[in-house]
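> Requesting a structural model of the entry that follows:
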Amino acid sequence: MNAVSRFFDRFLGRGDWAVTVPTLDGPLLPNQELEEAQLLASLAEADNLVHTEKGMLASSANRLLRFDIAGKAEVLQEFSGEITALAHARGMTALAVDGSGVVIRGGLHDGRVATGDEAGRLTCVTALTFLDSNTVLAANGAASLPANAWRRDLMQKGASGSIWRLDLKSGKLELIRDSLAWPAGIATTGSNRIYITEAWRHRVLAVDLATRSTVPVLDHLPAYPARIAPAFNAGYWLTFYSVRNQLVEFILREEKYRKRMLAEVPEAYWMAPSLSSWRDYREPMQGSQLKQMNVLKPYAVTRSYGLVVHCDQNMKPLSSFHSRADGVVHGTLSACEWGDDLFVASRGGARIVRLSKVASGKRG
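Next up is the predicted model:
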């Protein structure tokens, strides 16, 4: 029966074969809040924001930086590879270095580096969070790709991602969940339940650490969810790679075209989501992306976008902040609160912006 159902879904263009994309509506109604936000600092490859007792940490490729509230930056350390994830708790900072596993700075496990099984398995860490003083939860985006190959994993229709529990004392790894389509964010809830984002299936999942049971709590999203950051009011900030595009959805279902594109076209020019746009005339576009009278319409179809969504403790969206097709604050992969302000890292826009007085439970 399933085979028959799949055949008719493909023939009729429904279910997994549909190319329709949910609209940005309700709490996700587009605005220009991110585009109009105050610039805190320009930073190439801006990513991975976390608030600490001494300021805000951010990553820029292989550099770990600390910012004060005025935007002054201090380089704390440089690593051999790109920093792909950050977490901070109890005076400890956990970092994922691309292809090398998890490193700890400060606190109880200061100086810890990845070895053995961990270094071999956690090669594509996309997100980290502390479960307690001795335990870290890690999202591994894919089994055989680096973290910066997220576009390739999407266009190859990958589903080899996993969630792991890492004991910082022994280095023991415990698999929590596998066969995930690029888990890019992870957050605790104060109980055995955790939230994870599954980017290529456009949803947020709740996973019970005790039973491993998994249920969607937010699905059919119009964009590809990235990291989850805690909000002061027990809610969450959900960030996104970019919005979905009907042409990309169509290409993902056209096997011959998709495989030829991957094999013959340089990755920068794939018809695929991106963290930034309009940097090269060879980039693909659709009709609505063409400038009219030298103006790009904000509602044009776009490969890159900036989006941060404020959710309650049950992951129900409350409000959102956008940088639309004509903006530059795109590729918003990380956000964190600091006092009453929300700070957002725009990797595509090479900057960190400040949204004033939207945190601490306020709805933007």
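> okay, CA-based contacts and neighbour counts for the rest of this
Noted.
> wait, what's in contact with the residue nearest the centre of the chain?
Against the mean C-alpha coordinate of the chain, by CA atoms, centre = their mean, the closest residue is Ala226 at 1.9 Å. Listed by CA atoms under 8 Å, 6 or more residues apart in numbering, the contact set of Ala226 reads Pro183, Ala184, Gly185, Thr197, Ala199, Leu238, Thr239, Phe240, Tyr241, Leu333, Ser334.
> Now rank these by neighbours and give me the top one.
Neighbours here mean other CA atoms under 10 Å. Within the contacts of Ala226, the largest count is held by Ala184, at 35 neighbours.
> I figured that residue was touching Gly141, is that so?
Yes - at 6.3 Å, Ala184 and Gly141 qualify as touching, with contact defined as CA atoms under 8 Å.
> what do these two both touch?
Common contact partners of Ala184 and Gly141 (CA under 8 Å, 6+ apart): Thr126.
> how about the helices of the stretch 1-150 of the chain, start to end?
In order along the chain, the stretch 1-150 of the chain carries the following helices (DSSP state H, counting those that start in this stretch): 2-12, 116-121, 150-155.
> ok so, going back, could you dump the contacts of Ala226 to JSON lines with secondary structure and distance to Ala41?
Listed next are the contacts of Ala226 as JSON lines, based on DSSP: H, G, I helix; E, B strand; the rest coil; distance: CA to CA, whole Å:
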{"residue": "Pro183", "secondary structure": "strand", "distance to Ala41": "28"}
{"residue": "Ala184", "secondary structure": "strand", "distance to Ala41": "25"}
{"residue": "Gly185", "secondary structure": "strand", "distance to Ala41": "24"}
{"residue": "Thr197", "secondary structure": "strand", "distance to Ala41": "28"}
{"residue": "Ala199", "secondary structure": "helix", "distance to Ala41": "28"}
{"residue": "Leu238", "secondary structure": "strand", "distance to Ala41": "21"}
{"residue": "Thr239", "secondary structure": "strand", "distance to Ala41": "19"}
{"residue": "Phe240", "secondary structure": "strand", "distance to Ala41": "20"}
{"residue": "Tyr241", "secondary structure": "strand", "distance to Ala41": "20"}
{"residue": "Leu333", "secondary structure": "strand", "distance to Ala41": "16"}
{"residue": "Ser334", "secondary structure": "strand", "distance to Ala41": "15"}
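> To compare with the earlier structure, here is another sequence to fold:
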Amino acid sequence: MSIFFKSRNSEPPAMPLEGVLGPNSLLDEAPSFSIEKPDALAVAADGCLLISTGPSVWSLGRWGEEPRQRFSLSCRVTALAASPGGQIAVGLETGEVHVYDMAQDQPAWTVPAPSGNSPAADCIFLREDKLAVVRSGYASVHDALARSPWETAQGGAVTGHSRNGMTRVMAGGLACPMGICRDDRGDLIITEMVTACVIEPSGRVRGTGFPAYIGRIRKTQKGYLLACLSRRDPLIEFLRTEQDFVKDMKKIIDPRHWISPRTTPEFSHEFPIELGATRLFGEIKPWAPSFSYGLLVKLDKDLMPQGSAQSRANGRQHAISDAIVWNGDIIAVSQASGEILNLGSWA
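As a prediction, this is how the structure comes out:
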């Protein structure tokens, strides 16, 4: 049976949040600044940090400076990548990916939207004239988190696109792929959110059992940074084996109230298990049940965890959608709090 259609029962149990993944509050304590609807990061050839914010891309020259707008688009930006030669790829929620030369305000070339209008979740330059695009099969991170744990269809893909218009499928039938990068050998590796795996385009599993619904992955000098959109909740993992319950839940309950991971620590008695988060005087404890979480995992070159930065149930810096090394510091995006976090060297 193809690795892309393996049984969910074959998935290994999630790593516990202990040892090098033990709970902490590093994300809560990190210096930060607020920016509207942040999502993706990239480092441009000129050394500036690029940040996607809603329908715009902003540029930051140095930490502590005011960011300036680099591009203004007609709709939400869903992916960013920069090439060594100065090109910048900007994925849009319409499914298109525009590629800009550094000094131009108009796209030098464009990857057209696929049928089904699936936005790019991530992208990477293979060469200056070639781009690999990851499409999760869902309209947004929020939609992917709500629906993908309960879907049996695996409609994600990675496609290669050349400036001359040539397109090819590099990997298909993926379980909600969210990120892509190169390893030390220059080979591509891809994250699958639902299975919490890092795989090669061939389907070979390189890392598995991660304790989260994983997002983008970025190469560092010592290994990788793995951005996590939420932790893998034991209740959700158990209910994925209860098909009758899932069928009824999807049929009669609004998706907003499904038992699913979320990007925000919004509290409501309408949400499942949230009553368990209430303590004396309404205080939410760090260990309380929560479907949102802040987690960034540092991996070595073999994709083994070496450390983590967290924002627990009572924190705000949840839904880490991207993280990257910039000027020696680890910079991360918290979608839940709408902040860019600076974790420094995070030794």
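> ok, back up a step: name the element the residue nearest to the centre of the first structure belongs to?
Assigning secondary structure by DSSP states H and E places Ala226 of the first structure in strand 223-230.
> again, but for Arg258 of the first structure
Counting by DSSP H and E, the secondary-structure element that holds Arg258 of the first structure is helix 255-264.
> post-alignment, that helix versus the second structure, mean distance?
When the second structure is overlaid, helix 255-264 of the first structure sits 2.7 Å from its aligned residues on average, using mean CA distance after the TM-score superposition for the first structure.
> Give me whichever of the helices of the stretch 1-150 of the first structure is most buried.
Per residue and on average, the most neighbours among those fall to helix 150-155, with a mean of 20 (mean count of other CA atoms under 10 Å).
> picking up where we left off before, list the buried residues in the helix holding Arg258 of the first structure.
Applying a neighbour-count criterion of 16 or more other CA atoms under 10 Å, one finds Arg258, Met261 buried in helix 255-264 of the first structure.
> Tell me where the stretch 151-300 of the first structure has strands.
161-167, 173-180, 183-188, 193-198, 203-208, 214-218, 223-230, 236-243 (DSSP state E, counting those that start in this stretch).
> need the ones you listed in a markdown table with distance to Asn48 of the first structure, can you?
Putting these into a markdown table (distance: least, CA to CA, whole Å) gives the following:
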| stretch | distance to Asn48 of the first structure |
| --- | --- |
| strand 161-167 | 18 |
| strand 173-180 | 22 |
| strand 183-188 | 11 |
| strand 193-198 | 16 |
| strand 203-208 | 19 |
| strand 214-218 | 23 |
| strand 223-230 | 9 |
| strand 236-243 | 11 |
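> Show me the one of those that comes nearest Ser319 of the first structure.
Taking CA to CA as the measure, the strands of the stretch 151-300 of the first structure were each checked against Ser319 of the first structure, and strand 236-243 came out nearest at 9.9 Å.
> between the closest one and strand 183-188, how many degrees?
When axes from the mean of the first three to the mean of the last three CA atoms, to 10 degrees is applied, the directions of strand 236-243 of the first structure and strand 183-188 differ by 170 degrees.
> What lies in contact with strand 236-243 of the first structure?
Contacting residues not belonging to strand 236-243 of the first structure are listed as 222-231, 273-275, 302-313, 315, 330-336 [CA under 8 Å, 6+ apart].
> And those, which of them are buried?
Using 16+ other CA under 10 Å, the buried ones in the contacts of strand 236-243 of the first structure are 222-231, 273-275, 302-312, 315, 330-336.
> Looking for the alignment partner of Val246 of the second structure in the first structure.
Aligned by TM-score structural alignment, Val246 of the second structure pairs with Arg258 of the first structure.
> Once you drop chain neighbours, what's closest to that match?
Once its chain neighbours are removed from consideration, Arg258 of the first structure has its nearest residue in Ile251; the separation is 5.8 Å (CA to CA, 6 or more residues apart in numbering).
> My guess is Ala313 of the second structure contacts Glu266. True?
No - the criterion here is CA under 8 Å, and Ala313 of the second structure misses it with Glu266 at 10.4 Å.
> State the distance from the equivalent of Leu318 of the first structure over in the second structure to Leu126 of the second structure.
When the second structure is aligned by TM-score structural alignment, the residue opposite Leu318 of the first structure is Gln306. When distances are taken as CA to CA, to the nearest Å, Gln306 of the second structure and Leu126 of the second structure turn out to be 28 Å apart.
> More neighbours: which of the two?
Here Gln306 of the second structure and Leu126 are compared on neighbour count by other CA under 10 Å; more neighbours surround Leu126, at 17 against 14.
> can you pull the contacts of the more buried one?
Leu126 of the second structure makes contact with Ala132 under the criterion CA under 8 Å, 6+ apart.
> That one pairs with which position in the first structure?
Leu126 of the second structure maps onto Leu131 in the first structure, with residues paired by TM-score structural alignment.
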